[in-house]
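Novice: Just a sequence and a predicted model for now, questions to come.
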Amino acid sequence: MVQAGSIQHVSLTGAGQAEVGGPQSPPRQLPLAIRDFTGRTEHVAALDALVPGDEAGAGAVVVSAVDGAAGMGKTTLAVHWAHRVQDRFPGGTLYVNLRGYGPGDPATPGEVLEGFLRALGVAPERIPVGVEAQAGLFRSLLAGRRVLIVLDNANSAGQVRPLLPGSPGCLVVVTSRDSLTGLVVTEGAARLTLDLLTEPEAVALVGGIVGAERAAAEPGAVRELVRYCGRLPLAVRIAAGYAAAPHTTVGEVVAELADERSRLEVLSRGGDERAAVESVFDWSYQRLDSTQALVFRRVGLHPGPEFCLEVAAAATGLDLPVVRRVLGGLVEAHLVEPVGRGRYRLHDLLRAYAAHRAALDDLPGQREALRERVWQWYAHHAKTAHQVLHPAHRDWYPALRLDTDTRPELDLGDPAQALAWLEAEQDNLVAAARDADRHGHLPLTLLLTTTTGWILFRMGRWEDRLDLHQRAVAAARRGGDRTTETSALLDLGQTQRAPGRWQDAHETLLAGLALARDLHHPALQAGALADLGWVCLDQGHYTQAREYLLEALPLAPGAQHGRLEGVIEGNLSEACAGLGDYRQALHHAERSLPLRRQAHDRQGEAIALHQLARAWHGLGEHPEAIALCEQALHIEGHHRSPDVTAGILDALGACLRDTGHRERALRCWREALDLYHQLGHHHADDLRDRLHALEATDPGLPRSH
């Protein structure tokens, strides 16, 4: 049996909906402690000595770098010790596997900070864009709090530095195969290096797992088991766990190890801990029945950090009850770890080993067919969810025309269900898109990148969205599909626009416009011109925006079932309002609203109501503007992205200010400002100035903090 000590995700246990810094239970994210932890007495004492005293109000953050080779039990030690002392950290315990070594891409500081901020109560839509802003908010939230942070499996000091708090009272434990000299030199980290277990420690570990009575009955076999495992903690734990199974003796396990001469040779060298662990995994693998072995190999090829029961069934071709039973057996054997109802993950080394077994035991064609089934499963459901949430786009993107079919199929017919699934699977969707691209499957690469982009936009994951749309452009070019390339360029330009990369967006959209003109494709020309107008609106270039939008308007009728024409009319309303022509702004907004409704574009309906409100506000009709803003806010939240909600609140606050409802105006503006800050939106500076000006007019108003 094996112990999955290192995991492939950021634990998220915070409420996720609290106000920033608001009251909530402190997060306690540590993985399960090992019941039979043995030895490491000196290391535990060294860590104990680092815990800051209750009176510590000055000084620096305490950092401990626990280093050592793979399989030395760094994670086990760190988690065991952290469980012992976490009650001395009332502010909470944060844990993450940084994936510095092993399969998969290392965790980025932004990915980790997003998970930590959620655990600390920051709503997803309020997490700022960019590592620097996220790190600043993280340090702010930890100021004055005593928090224990375990950063497991780091690959460098650079991966760790953005994750360090700034205030005393916090303690950070970092584990890594790297010596992390940079942390020792520049952050004053205390270095703690793990080596192999001593023979007495390893023997005690076996006794703790199989039971003192059984160990005492076979002392020679226990020592032989320790010797064959080379005193490598993970290897000892695996072998002893197997010996603890019913109707199995330690001697029988030793005999099996002894029979595997090539494995024992690898295990005895001790030079490559990964290879040594694989040899023990191989021995465990041979004990599986054929169905268990098949499922284990299949889930080892899954591209994402965790997987659900249904995708495991799709990968294996087995019925759900069978897969559920088999995964239950693999969980019992500690080859697979459950992470929630119907969701699982593999330890990083086990995932690499499972993929290695697939390379040995399955034909190349079988592995490729498996990968395609997994991509197909994610692509099919992402397409379904996308069409449910965005019906106007159902025949806009060429990639969406790909026929897909998969079993088992989830019911995603309700918009709330579709959004929940996209949010839960966003990491796997990104991984599947990249995996399909790496293996050169152009149709599924394009479908996955297209359908995944929207949820990444909603979650503010700009770098991932940029990466996927860049892959889509490259894939379309490789396939010689100029229509899809044009569509992908427009998506890429929209993505560059969102965080304010206007020059990049402008160049990308001009390239898309040129392609659309070469193709004589009016709708794509309209889309490119509309997006160029949007970029100008963002920068306050209203005259140029109006010119682009007026050029786009006659090309748009019918595109996206009327939605695109509605977008252009609405943006013309924005441009006219920016130029002070509120009558014309009202005219365009009134044309936009029915087009958005005709296309069943609920978010677009909210935007059009906001644009109508802005025009009426400019004309001095404040009650009408307030009513329209409130109507927009009553549209279901899963139909409104955070930037749309912020814009409506901004407009509502302006109307309330002008009608004398200052306290309510302040509440709206503060909520909008929070959203703008979290999104890195360029409107934040302007709104902050207006908010401070309003506060200054009445000293009795509640102040911003």
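Specialist: It's in. Numbers count the residues shown, from 1 in each chain.

Novice: Every contact and neighbour count from this point should use C-alpha atoms.
Specialist: Fine.

Novice: In contact with the nearest residue to residue 324 once chain neighbours are set aside, which residues are there?
Specialist: Nearest in space to residue 324, with sequence neighbours left out and distances taken as CA to CA, 6 or more residues apart in numbering, is residue 309 at 6.8 Å. By CA atoms under 8 Å, 6 or more residues apart in numbering, the residues touching residue 309 are 320, 323, 324, 342, 343, 344.

Novice: tally of neighbours for residue 511?
Specialist: 16 (other CA atoms under 10 Å).

Novice: My error: substitute residue 95 in the last question.
Specialist: Per other CA under 10 Å, the neighbour tally for residue 95 reads 26.

Novice: now swap in residue 188 and tell me
Specialist: Neighbours of residue 188 under the rule other CA under 10 Å: 16.

Novice: and if you look at residue 697?
Specialist: Other residues lying near residue 697 total 10 when counted by other CA under 10 Å.

Novice: From residue 479, how far off is it?
Specialist: For residue 697, the distance to residue 479 under the criterion CA to CA, to the nearest Å works out to 61 Å.

Novice: One more: residue 261?
Specialist: Going from residue 261 to residue 479 by CA to CA gives 50 Å.

Novice: In contact with the most centrally placed residue in the chain, which residues?
Specialist: Nearest to the mean C-alpha position of the chain, by CA atoms, centre = their mean, lies residue 427 at 5.0 Å. With contacts defined as CA under 8 Å, 6+ apart, the neighbours of residue 427 are 304, 305.

Novice: swap the cut-off to 6 Å and go again
Specialist: The neighbourhood of residue 427, defined by CA atoms under 6 Å, 6 or more residues apart in numbering, contains no residues.

Novice: what's the answer for residue 639, then?
Specialist: Contacts of residue 639 (CA under 6 Å, 6+ apart): 602, 603.

Novice: 8 Å instead, please
Specialist: By CA under 8 Å, 6+ apart, the residues touching residue 639 are 389, 602, 603.

Novice: One more to weigh against that first structure:
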Amino acid sequence: MSAALAEWRDQKPLRGLPDDGLFGLRKAQLREEWLNATCSQLEAAWLANEEKWLCEETQKLYERLPDRAPIRQFYFLAHGSELPRVKREKLLKEWKRRFGDPDAGLQRAIDLIHGNTRRSRRGVPLPVPNQLPARGHRPLGRDGLIHKIVEAVRERQDSGNGSLIVLSGMAGIGKSTIAHHVAWILEDRFPDGVLYANLRGFTGEDAQPADPEHVLDRFLAELPPYSSAAGLDGKSAALRSALAHRSVLIVLDDALSAKQVLPLLPGVGTSAVLITSRKTLGDLRSHHEVDLRPVGPLGEEAALELLQEKVSVADRGKHAQAFTDLARLCCHLPLALIVVARRLENRPHHTVDVLARELAEEREKLNVLHLPAHELSVRMALNCSVRALSEEARRLLWQLAVHPGPSIGWDAVMDLGMVGNGMRADRAVEELATANLVELRSDRYRLHDLVRAFARHYVVPVVPGALESFEKATVLQVLEHQLQNVRACDRLLDGQRMLPIGEPNGITVAEPEGLDQAVSLLDEEYDTVLLGIRLAVEQGLEHYMWLLPMALVTYQWRRRRLADALRGLTHATEAAESDASPVERAMFYRMLAGTQWRLEAFEPAANHLRRAILLSEQDDSEAGLLSLARSLHALALTLRKQGCVAEAEEHHRRALVLYRELSDLVGEAATLNGIGTLHYDQGEYDEALRFCADALGVVERTTDLSGRADVLYTLAKIHQSRAERNEALLLYRRACENYRQLENWPNEDKVLWLYADVLVAAGRSPDAVEALERVLVLRERMGGAGVHEVRDRLEGLR
């Protein structure tokens, strides 16, 4: 040991090189290596009873490094017994004032000199290792997680048990920082020291994961009596024996697998192990009781604090929105935030907007987050994770990045596995989830935005044939899965509309069992389908450009997502004109007009419906006649809104003739209700009641719940105008129940609003309050329009 240390020719390693960045980090590592070697030399001298040399050497080291606890430990061992008790106490009191309470190693030396610890045959206290890296910054936004881990370890230790904590999360999430901080908090709880190993599970191509046998050699060297065991199993058993009567904290950083970790774990006793890994290390659970602690992105406040650590308060306020955007675009990932913060150190803060725009570009994002000179790179970190995947998992990861997101269900993942020569997509997605490259949340898989960008632009999957052809096949599979499943739901929302969608081929379709399940499925898939429509537009796939918006529009009407519906149908117009037949185009224009009608844009709605009538008249088949009847009826409803009563009734009557010729009871009832509504508008309540009563008689011979609710609503208004309050209340309630069953929020809102009027007039204010509270819930769900009006009305009734 002395010969090795003699090669250390300078007290300052790498003299002349900078103290920051990579060189600064290496200097710190070399200083720690020197200190560890020096302490080993002092320990050897103590073991060999080289008292004179030890006294001289510790005196020199103590003068240079009084702040290092191991140096104070050996200084006290060498000099403490020679000092009078008063001087010893004075020295210890001074150390406590300057450096705080003694650590476990120094305390053992104090106890030995004071006679509180039994000397061994050779008078040597057991050495107490402390291999933790240098203390760093407190991890921001992790106080809750750190507190829970610390308390869990303490509780198990107090009950005489050990702990095995696994911190698992994606690359750059801050697992090691948390583990180190937890270890610094807990180190005084473990009198026999702290062992640390970087297992290098996910490192660059120029480094291999740590061999557990080599790690065992290092650990056993710190735990006398020194073992002569050979081989992995022998050394692992020796470690368990050495720890059986010790209480040691072990930190295993960046573990690759359970196989790498298992030989390094203690058996019985109160030792604790902290493991960090990009994987969940599920195989450990079959051998040990594991406390898995997932580590996710930071919250917004902590992300901003990390990003703005060196930014003045004035600049924070001046560029508040830009910093918020930066944090969001970094997905609150600590590594990404640190890279951006480092970039901001060398840029004026008014360029924050420029940096945010660069991060918003998917292709540019990972270049912005790449600082290899400082060993800071999201791209490099993710590459290490992806390199450890199987070929099938890499292929699926790439396909998930082609998928528009933001989430994907199990069936859709399985369908992706059918592209090309097929693969076991179930095993591949499990591998990705285990590696924390996808997240399973609420039964749906999600890709972190930075993982998506990396997979899309830096992963090259092994695929059958050309990659371009495989990508096209993947896109088609994604869109066909969406179209077939949205159509399956839409059939329950609108059984009258037939879309020209073929039967599923190689696609898994989740057939909903009822209307509630259909709406629930669309609630889950909605954001994904919107992005699918955008993908179809980007790829110029006309079939999906118009059929996906068409399949979704009834749901959008019932959830009052009208802006989305209008956007999707507007983008689809050219595709419908190119891809659809005249009758199909007429249906498309009716849906577009229906969306504008609900937005009270009656003039463009009427123009689209006239276009639908012309298209329908080009086809004299039964389908063409039905399309014409529906177009005439829809135009009549629109003309009523424009105040064109005579023209509206003319179109209703034309539609009525066609519906009766076609024996279409649903259409007949809707048209009779439309004519009755026109008479109601004119104050002709008897005529209105006659037509609507006929409409109710017709619609009740069908299963059309929506048409029945429409007729009941009109009848309720008529009876209300005739001051027939009881009849109006009954009809409003029935209409409301039907609309609620249909999940038709806008119409349920409309009925309840008028229902409350009648309840108030009947002196039933508590019932009116209940109805209006439901209106409040519906309007909040639909975006908040009209909420203040409801609250004001409730205030007056309470």
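Specialist: That came through, no problem. Quantities reported herein were computed from a predicted structural model and do not represent experimental measurements.

Novice: circling back to that earlier point, just want to check the distance between the residue nearest to the centre of structure 1 and residue 66 of structure 1.
Specialist: 29 Å.

Novice: Which residue numbers in structure 2 does whatever helix or strand residue 141 of structure 1 lives in align to?
Specialist: Following DSSP states H and E, one finds residue 141 of structure 1 within helix 131-142. Mapped onto structure 2 using TM-score structural alignment, helix 131-142 of structure 1 covers no residues at all.

Novice: After that helix, which helix or strand is next?
Specialist: Past helix 131-142 of structure 1, further along toward the C-terminus, the next helix or strand under DSSP H and E is strand 148-154.

Novice: mind listing the strands for structure 1?
Specialist: Assigned by DSSP state E, structure 1 shows strands spanning 62-67, 93-97, 148-154, 171-176, 190-193, 307-308, 337-340, 343-345.

Novice: got the ones you listed as a markdown table, with distance to residue 115 of structure 1 columns?
Specialist: What follows is these, written out as a markdown table (distance: least, CA to CA, whole Å):
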| stretch | distance to residue 115 of structure 1 |
| --- | --- |
| strand 62-67 | 20 |
| strand 93-97 | 9 |
| strand 148-154 | 13 |
| strand 171-176 | 16 |
| strand 190-193 | 26 |
| strand 307-308 | 18 |
| strand 337-340 | 16 |
| strand 343-345 | 17 |
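
Novice: which stretch among those comes nearest residue 474 of structure 1?
Specialist: Nearest to residue 474 of structure 1 among those is strand 307-308; the distance by CA to CA comes to 28.1 Å.

Novice: Can you check which part of structure 2 the closest one sits on?
Specialist: With TM-score structural alignment applied, strand 307-308 of structure 1 matches the range 408-409 in structure 2.

Novice: The matching stretch: average distance to aligned residues in structure 1?
Specialist: Relative to structure 1, and after both are superposed, stretch 408-409 of structure 2 has an average distance of 1.1 Å to its aligned residues, where the measure is mean CA distance after the TM-score superposition for structure 1.

Novice: contacts for that stretch?
Specialist: Residues lying outside stretch 408-409 of structure 2 but in contact with it, judged by CA under 8 Å, 6+ apart, are 443, 444, 445, 446, 528.

Novice: For PyMOL, write the select line for the buried members of the residues you listed.
Specialist: This is the PyMOL syntax for the buried subset of the contacts of stretch 408-409 of structure 2, where burial follows 16 or more other CA atoms under 10 Å:
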select buried, resi 444+445+446+528
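
Novice: Now do residue 570 of structure 2 against residue 500 of structure 2, distance only.
Specialist: For residue 570 of structure 2, the distance to residue 500 of structure 2 equals 19 Å [CA to CA].

Novice: Please read the previous query as pertaining to residue 720 of structure 2.
Specialist: Shown here: residue 720 of structure 2 relative to residue 500 of structure 2, a distance of 43 Å by CA to CA.

Novice: Which one of those two is surrounded by more residues?
Specialist: The residue with more neighbours, out of residue 720 of structure 2 and residue 500 and counting by other CA under 10 Å, is residue 720; that gives 21 against 11.

Novice: With adjacent residues omitted, what lies nearest to the more buried one?
Specialist: The spatial neighbour of residue 720 of structure 2 that comes closest, neighbours along the chain excluded (CA to CA, 6+ apart), is residue 728 at 5.3 Å.

Novice: Number of residues surrounding the corresponding residue of structure 1 for the one you found?
Specialist: In structure 1, residue 728 of structure 2 lines up with residue 625, judged by TM-score structural alignment. Other residues near residue 625 of structure 1 come to 27 when the count uses other CA under 10 Å.

Novice: Then residue 87 of structure 2?
Specialist: Using other CA under 10 Å as the criterion, residue 87 of structure 2 is surrounded by 12 other residues.

Novice: Residue 497 of structure 1 too?
Specialist: Residue 497 of structure 1: 23 surrounding residues under other CA under 10 Å.

Novice: likewise the one 3 residues further on?
Specialist: The number of residues packed around residue 500 of structure 1, counting by other CA under 10 Å, is 16.

Novice: Over to residue 662 of structure 1?
Specialist: Using other CA under 10 Å, residue 662 of structure 1 has 20 other residues around it.
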